[in-house]
Structures are given as structure tokens and as C-alpha cells.
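*Asks:* Okay, sequence plus prediction incoming.
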Amino acid sequence: MKITVVLEVSEDGGYTAYVPVLQGCISEGETVEDALENIQEAIALYLEPLTDPIYLYKKRVLLQFSRYSH
């Protein structure tokens, strides 16, 4: 799987990395290498819930409501 990472120079120094197709997946680092290493971890954490068996089973979610919902 190929994922595009955007790397920008931060105003306060260092670098910011983000993934446009993964809303909110953003990280920073003092160096380019740090920023890229950190965004790889952020991507893994972002995508981790998608490997949960509940998502892989039939891609359905069961919602249960209490009888006393407001």
C-alpha cells in the first residue's frame, strides 16, 4: 500500500508530516528523519483499528440501544 506523506518545515523549527487521506494523521520531528519515523508510527496507530476483527468480519456494526434511551 502506498500512502502519500506531506512534509513541511514548521514555523517553530523542525518538520511537520501529515497524510492528506487520513484526516488528523499528523506528526512532527526535529529532523526530517524524526518526522518520517514519527508519521510512520502515527499511520500504524491510525490504521490499527481497521485490523480489529469486528471490522474484518462482515464490515457491519451492530448497534444496541437501551430501552431507557433519552
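*Replies:* Alright, I've got the coordinates. Numbers count the residues shown, from 1 in each chain.
*Asks:* all contacts plus neighbour counts: C-alpha atoms, from now on.
*Replies:* Noted.
*Asks:* buried residues in stretch 29-47?
*Replies:* Buried residues in stretch 29-47, counting neighbours by 16 or more other CA atoms under 10 Å, are found at G29, V32, D34, A35, L36, N38, I39, Q40, A42, I43.
*Asks:* Comparison target, given below:
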Amino acid sequence: MELSAVLTPAREGGYVAFNPETGTATQGETVEEALANLAEATRLYLEEFPMNITFRVLLATFQIPEYLNYP
């Protein structure tokens, strides 16, 4: 089963990984570790809460022109 992962840098270092199809999230020190941890967390979640995932996530970006970057 191929699922989606969204990774963002964590403030304390490493990465936070999120799977939008199931809502599972985890973290890891490297991208590889975060993805491995997410795969394990998602597998355990699906064992407990089986789902028939029939959609693919569409990742898009958008802009907020009036956003001020405060320190």
C-alpha cells in the first residue's frame, strides 16, 4: 500500500512526519527515520482501525501576500 507523507522540520531538530490519509504522525532525527517511524505508526493504526483508502492526497501550495514574518 502506498500512502502519502508530509514532512516538516521540527524546531528541536529532526522532522515531523504526517500521513493525511489516516491522520497518523510521528517524528525522527532524519527524513529516513521519520518515514520509517511513520510507516510503523500507520501500520499499527491500520491494524487497529482498518480502512479502505481509495483516495490520493493532493498536495498544493498557496500564498498569503499580506503575511508579515514576525521574529
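*Replies:* Looks like it came in fine. Computed from a prediction, not measured in an experiment: that's the story for all the values here.
*Asks:* Any chance of the buried residues of stretch 29-47 of the first structure in CSV with distance to V21 of the first structure and secondary structure as columns?
*Replies:* CSV is the format used below for the buried residues of stretch 29-47 of the first structure (distance: CA to CA, whole Å; DSSP: H, G, I helix; E, B strand; the rest coil):
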residue, distance to V21 of the first structure, secondary structure
G29, 20, strand
V32, 21, helix
D34, 21, helix
A35, 18, helix
L36, 16, helix
N38, 17, helix
I39, 13, helix
Q40, 14, helix
A42, 13, helix
I43, 11, helix
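*Asks:* Tell me which two of those residues sit farthest apart.
*Replies:* Using CA to CA, the two most remote members of those are V32 and I43, lying 16.3 Å apart.
*Asks:* which residues in the second structure form strands?
*Replies:* Remark: strands assigned in the second structure by DSSP state E are 6-9, 15-19, 24-28.
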